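A.B. asks: could you look at this predicted model? Sequence included:
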Amino acid sequence: MKNWIIGLSAALVAALVTLPVLADELEITRWADGLEWFLEAEPLAAGESRTFLVHATRLDEHSPVTGGSVALALHDGNGDVVAQGVAEAERPGIFPVALELPAAGRYALVGRHEGPEGERSSDLGEVDIPDAPDHDHAHDNDHRHDDAHDHEDDHEHPHGIWSWIRHWFSHEHDHDGEHGDHEDDHHDDDGDAITFLKETQWRMNFAATPARREGFAERIEVPGTIREAPGARARLIAPATGVVTAAESWPQYGRGVERGEPMMRLTLLPDAGAASGLALDVARARERLAAAEAEFERLTALAEEGVVAESRVVEARRERNTARAELEDARERQGHLGGDADPGAIVLRAPADGRVESLEVGPGEVVQAGQQLATVLDGERLWLVAHLYPADLERVRTLADPMVRQPGNRDWHALEGEPVWESGEFEAPGQLLRVAFGLEAEASRYRPGMPVTVAMATEAPRERILLPRQALIDDDGVAVVIVQTGGESFERRPVRTGMRAAGRVEIVSGLEAGERVVTEGAYAVLLAGRDTDDAGHGHAH
């Protein structure tokens, strides 16, 4: 055994002296302009051809780029292009771009994707190209994405005996089993590093985002309700007795209408009166209003002199307001006639912009003057009404800038601004204070009557490193996150957490702002790092 070891040692020393030092395979990852660029290539050598496997991922959906072409270009120190190549997708997300490498030196690598959405260019950093080896050293440059060829780490390496030598020394193999403790120590050093293939990421719900330093405050959660804003619901009223029919086509539930758009046609009955009758109503209402205003002014002057009681002024004001409302109603009914109506019919027009919310009648029905025919709701003018108990109000620092979450959805949305209305007092039942916020810019995701959860700040915001709460994993009682260090490289990272509110969590230590953290699929990556068969490391493109 001793002679065998001595002979093997001599062979290893000879190999170290005679074989060249091999460069590592090239891996580059960049996140820019909505794309993730992950490039792989065999060790570079001046004057040789290399195929760069570009994995292109859309960051908004974390899906492979399927269309267009990818181009790579090497620029020298003067900015001139010294090598370039272009390729279409060999498989979804994978573009094999071939380059003829220039002389040894340092070059800037630029990637460009051209597709239906336009052109996007990204600076992929600098690459060093060494001189080619002096001896005939065969490179396997066919790093193809073929299901039939799996590149298993530490098993099939294109550099033969040299790879075996490096494998021997890096793992400190002991055929007699006397150094098992060293193997365990080596495993612990790399225990938090995880390889998770890009193709696996594309096939699952996966996402990663940079940890951000933002203003963050503790919040309490209170119930809320979506309601239409005052004046958002308009009613279509029959101005006279008659029969309703379609003006152009009969209105449909949910159909969008514009103010003044024809909705129905009202054919007046013989005893219902026509335009002359409505004009008479307007004239009578105008005369009544003029008399009421004159009486109100007279009594107001007398009350100031102490001649009449204040109660008579109040009664005169009420009469004036009633007369004014009657005049407005008569004018509105007269306006429905329009210039295009014949003496026996009235075109009934949409009272506001919005969507048809309800229809109270059908075509051919007889309706009475003043009867409601339909309602139109402006769905873009909604209120978020938060319901606060007295104890909640004591804790809330400010009512401005709440956050809201829909039922069954873990995503929170921020609302900027102050309340547009407060109830002013706690109301029974339940002694609730109602506070309303406008939702005009956010209305597309809400509907009247929808229950929501509202988060309101209890302190002034402070700068903190934040993550979505779903990025945090409880790993046997230890809070950990999965940090993405490269396209297919990840790291299990224990962290210490702080405040949690509105779907986000503060990271006190263990993570720096800007590091990319897996927010969807983190547990699957963690399990891949514990695969004892090393199945997650075989690169089977």
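C.D. replies: Right, received. Where do you want to start?
A.B. asks: contacts, neighbours, all on C-alpha from now
C.D. replies: Fine.
A.B. asks: count the residues that sit near residue 475.
C.D. replies: 12 (other C-alpha atoms under 10 Å).
A.B. asks: an error on my part: the question was meant for residue 391.
C.D. replies: 8.
A.B. asks: separation between it and residue 320?
C.D. replies: With the distance defined as C-alpha to C-alpha, to the nearest Å, residue 391 ends up 45 Å from residue 320.
A.B. asks: how about residue 330, secondary structure?
C.D. replies: What DSSP: H, G, I helix; E, B strand; the rest coil gives for residue 330 is helix.
A.B. asks: what do you get for residue 278?
C.D. replies: helix.
A.B. asks: hmm, residue 330 and it touching each other?
C.D. replies: Yes - with contact defined as C-alpha atoms under 8 Å, residue 278 reaches residue 330; the gap is 6.9 Å.
A.B. asks: okay, residue 208 and residue 465: tell me how far apart.
C.D. replies: Counting by C-alpha to C-alpha, the gap from residue 208 to residue 465 is 15 Å.
A.B. asks: skipping adjacent residues, who's closest to residue 30 in space?
C.D. replies: With sequence-adjacent residues excluded and distances taken as C-alpha to C-alpha, 6 or more residues apart in numbering, residue 30 is closest to residue 37, at 5.1 Å.
A.B. asks: in terms of neighbours, single out the busier of residue 208 and residue 465.
C.D. replies: Taking other C-alpha under 10 Å, residue 208 and residue 465 do not tie; residue 465 has more neighbours (22 against 19).
A.B. asks: just give me the neighbour total for the nearest residue to residue 81 once chain neighbours are set aside.
C.D. replies: Excluding the flanking residues, the one nearest residue 81 by C-alpha to C-alpha, 6+ apart is residue 75, at 4.5 Å. Residue 75: 17 surrounding residues under other C-alpha under 10 Å.
A.B. asks: before we move on, what about residue 170?
C.D. replies: Neighbours around residue 170, by other C-alpha under 10 Å: 10.
A.B. asks: name the element it belongs to?
C.D. replies: Per DSSP states H and E, residue 170 falls inside helix 160-171.
A.B. asks: next secondary structure after that helix?
C.D. replies: Next in sequence after helix 160-171, counting helices and strands by DSSP H and E, comes helix 180-189.
A.B. asks: before we move on, the earlier item: the residue nearest to residue 81 and residue 83 touch, don't they?
C.D. replies: Yes - between residue 75 and residue 83 there is a contact at 7.4 Å, judged by C-alpha under 8 Å.
A.B. asks: just checking, the residue nearest to residue 30 touches residue 52?
C.D. replies: No - between residue 37 and residue 52 there is no contact under C-alpha under 8 Å: 11.5 Å.
A.B. asks: where does residue 29 land in three-state SS?
C.D. replies: Under three-state DSSP, residue 29 comes out as strand.
A.B. asks: distance check, residue 227 against residue 233.
C.D. replies: 11 Å.
A.B. asks: and if you look at residue 296?
C.D. replies: For residue 296, the distance to residue 233 - C-alpha to C-alpha - is 33 Å.
A.B. asks: let's bring in a second model and compare:
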Amino acid sequence: MKYIIIVLAFLAMSCNNQAEDAHAHNEDGSHVGEEIPRLSHTIWTDKTELFVEFPALIVGNGSKFAAHFTVLDNHQPVREGSVTVSLIKDGKGIRNMVDAPSSPGIFSPAIQPKEAGNYQLVFELTTPEYSDKISINDVVVYASTDEAIEALGKEEDDGSISFLKEQAWKIDFQTAPVVSGKIYDVINTSGVWMPSPGSTKSLAAKSNGVVDFKVNNLTEGTAV
């Protein structure tokens, strides 16, 4: 009988642990295993293109940025310099600086938001050649992972083909902001202008003589 009671008690404890594991939560209250949505932005200045990827900003979570900087003059990655990222609200905020790229063109600063709300995200780039400042407005810091997923949705494979900045830097390739305008296709070729079928008529003269046209500016193709 004692053995039966011990076995039953052990089974009850196991079931209880499994139930707790099934509903385990992260420190921010979200469910364990939930993937934080990722965001990306592309911004241009007169000197620099910034393409940055980062997980949604969540209170208490450290977020690491993959900030890709391209020099517009030569379409090459920024190879030297420092980057400071700041998260600002009502004139106050937090910042972090990295004094070198983690790889050519890519800087990886990180910040840990302390309060939910709308912020301005600012990147300050300093290189031996020049300095630049790039701002992203209305960046949201979410109170929890669940709130971020509800607002942004879950990561899904949409079948798109990625083209990395690391690939673009190796070839003659550059992005630019989308603008509204006309697109003209020009094909360089050679040829002979010919009248279209049905636009010419042949008349047979029934007698000898000279035809006198009373038009001063008669040119080939003019109707008479």
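C.D. replies: That came in fine, so what should we check first? What you see is a predicted model, and the numbers here were worked out from it, not measured in a lab.
A.B. asks: do you have the helices of the first structure handy? List them.
C.D. replies: 2-18, 160-171, 180-189, 198-202, 275-304, 310-335, 390-395, 522-528 (DSSP state H).
A.B. asks: adding distance to residue 130 of the first structure, write these out as a markdown table.
C.D. replies: Listed next are the helices of the first structure as a markdown table, based on distance: least, C-alpha to C-alpha, whole Å:
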| stretch | distance to residue 130 of the first structure |
| --- | --- |
| helix 2-18 | 19 |
| helix 160-171 | 19 |
| helix 180-189 | 30 |
| helix 198-202 | 28 |
| helix 275-304 | 95 |
| helix 310-335 | 86 |
| helix 390-395 | 65 |
| helix 522-528 | 35 |
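A.B. asks: can you say which helix or strand has residue 18 of the second structure in it?
C.D. replies: Taking DSSP H and E as the criterion, residue 18 of the second structure maps to helix 2-22.
A.B. asks: quick revisit: what do we get in the second structure for the residue nearest to residue 81 of the first structure?
C.D. replies: Counting by TM-score structural alignment, residue 75 of the first structure corresponds to residue 88 in the second structure.
A.B. asks: thought that match was touching residue 123?
C.D. replies: No - between residue 88 of the second structure and residue 123 there is no contact under C-alpha under 8 Å: 11.2 Å.
A.B. asks: tell me the counterpart of residue 405 of the first structure in the second structure.
C.D. replies: Matched to the second structure by TM-score structural alignment, residue 405 of the first structure sits unpaired.
A.B. asks: so what's the residue count around residue 405 of the first structure?
C.D. replies: 20.
A.B. asks: please report the distance of it from residue 216 of the first structure.
C.D. replies: Taking C-alpha to C-alpha, one finds residue 405 of the first structure at 17 Å from residue 216 of the first structure.
A.B. asks: cool, and residue 132 of the first structure?
C.D. replies: For residue 132 of the first structure, the distance to residue 216 of the first structure - C-alpha to C-alpha - is 54 Å.
A.B. asks: now do residue 80 of the first structure
C.D. replies: 47 Å.
A.B. asks: go on, residue 233 of the first structure?
C.D. replies: 37 Å.
A.B. asks: how about residue 163 of the first structure?
C.D. replies: 51 Å.
A.B. asks: same deal with residue 111 of the first structure?
C.D. replies: For residue 111 of the first structure relative to residue 216 of the first structure (C-alpha to C-alpha), the value is 37 Å.
A.B. asks: cool, residue 123 of the first structure as well?
C.D. replies: 33 Å.
A.B. asks: and the helix holding residue 170 of the first structure, what does it pack onto?
C.D. replies: Of the remaining helices and strands, none touches helix 160-171 of the first structure by 3 or more C-alpha pairs under 8 Å, 6 or more residues apart in numbering; DSSP states H and E.
A.B. asks: same thing but at 10 Å, please
C.D. replies: helix 2-18, helix 180-189 (3 or more C-alpha pairs under 10 Å, 6 or more residues apart in numbering; DSSP states H and E).
A.B. asks: would JSON lines of those helices with mean neighbour count and distance to residue 66 of the first structure be doable?
C.D. replies: Below are those laid out as JSON lines (neighbours: other C-alpha atoms under 10 Å; distance: least, C-alpha to C-alpha, whole Å):
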{"stretch": "helix 2-18", "mean neighbour count": "11", "distance to residue 66 of the first structure": "45"}
{"stretch": "helix 180-189", "mean neighbour count": "12", "distance to residue 66 of the first structure": "38"}
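A.B. asks: mind putting the ones you listed into JSON lines with distance to residue 42 of the first structure?
C.D. replies: Output for those, formatted as JSON lines (distance: least, C-alpha to C-alpha, whole Å):
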{"stretch": "helix 2-18", "distance to residue 42 of the first structure": "22"}
{"stretch": "helix 180-189", "distance to residue 42 of the first structure": "26"}
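A.B. asks: and of those, who's closest to residue 68 of the first structure?
C.D. replies: Closest of those to residue 68 of the first structure is helix 180-189, at 41.9 Å (criterion: C-alpha to C-alpha).
A.B. asks: the closest one to helix 160-171, inter-axis angle?
C.D. replies: 90 degrees (axes from the mean of the first three to the mean of the last three C-alpha atoms, to 10 degrees).
A.B. asks: which strands and helices sit next to helix 180-189 of the first structure?
C.D. replies: helix 160-171.
A.B. asks: what comes up buried for the helix it packs on?
C.D. replies: For helix 160-171 of the first structure, a neighbour-count test (16 or more other C-alpha atoms under 10 Å) marks residue 162 as buried.
A.B. asks: now do stretch 501-510 of the first structure
C.D. replies: Buried residues in stretch 501-510 of the first structure (16+ other C-alpha under 10 Å): 501-507.
A.B. asks: cool, and stretch 321-341 of the first structure?
C.D. replies: 323-324, 326-327, 329-331, 333-337.
A.B. asks: give the aligned range of that stretch in the second structure.
C.D. replies: The aligned range for stretch 321-341 of the first structure is empty, by TM-score structural alignment.
A.B. asks: could you check how far the equivalent of the residue nearest to residue 30 of the first structure over in the second structure is from residue 42 of the second structure?
C.D. replies: The equivalent of residue 37 of the first structure in the second structure is residue 50 (alignment by TM-score structural alignment). Distance of residue 50 of the second structure to residue 42 of the second structure, given as C-alpha to C-alpha: 6 Å.
A.B. asks: equivalent analysis for residue 118 of the second structure, please.
C.D. replies: In terms of C-alpha to C-alpha, residue 118 of the second structure sits 19 Å off from residue 42 of the second structure.
A.B. asks: I appreciate the help and will end here.
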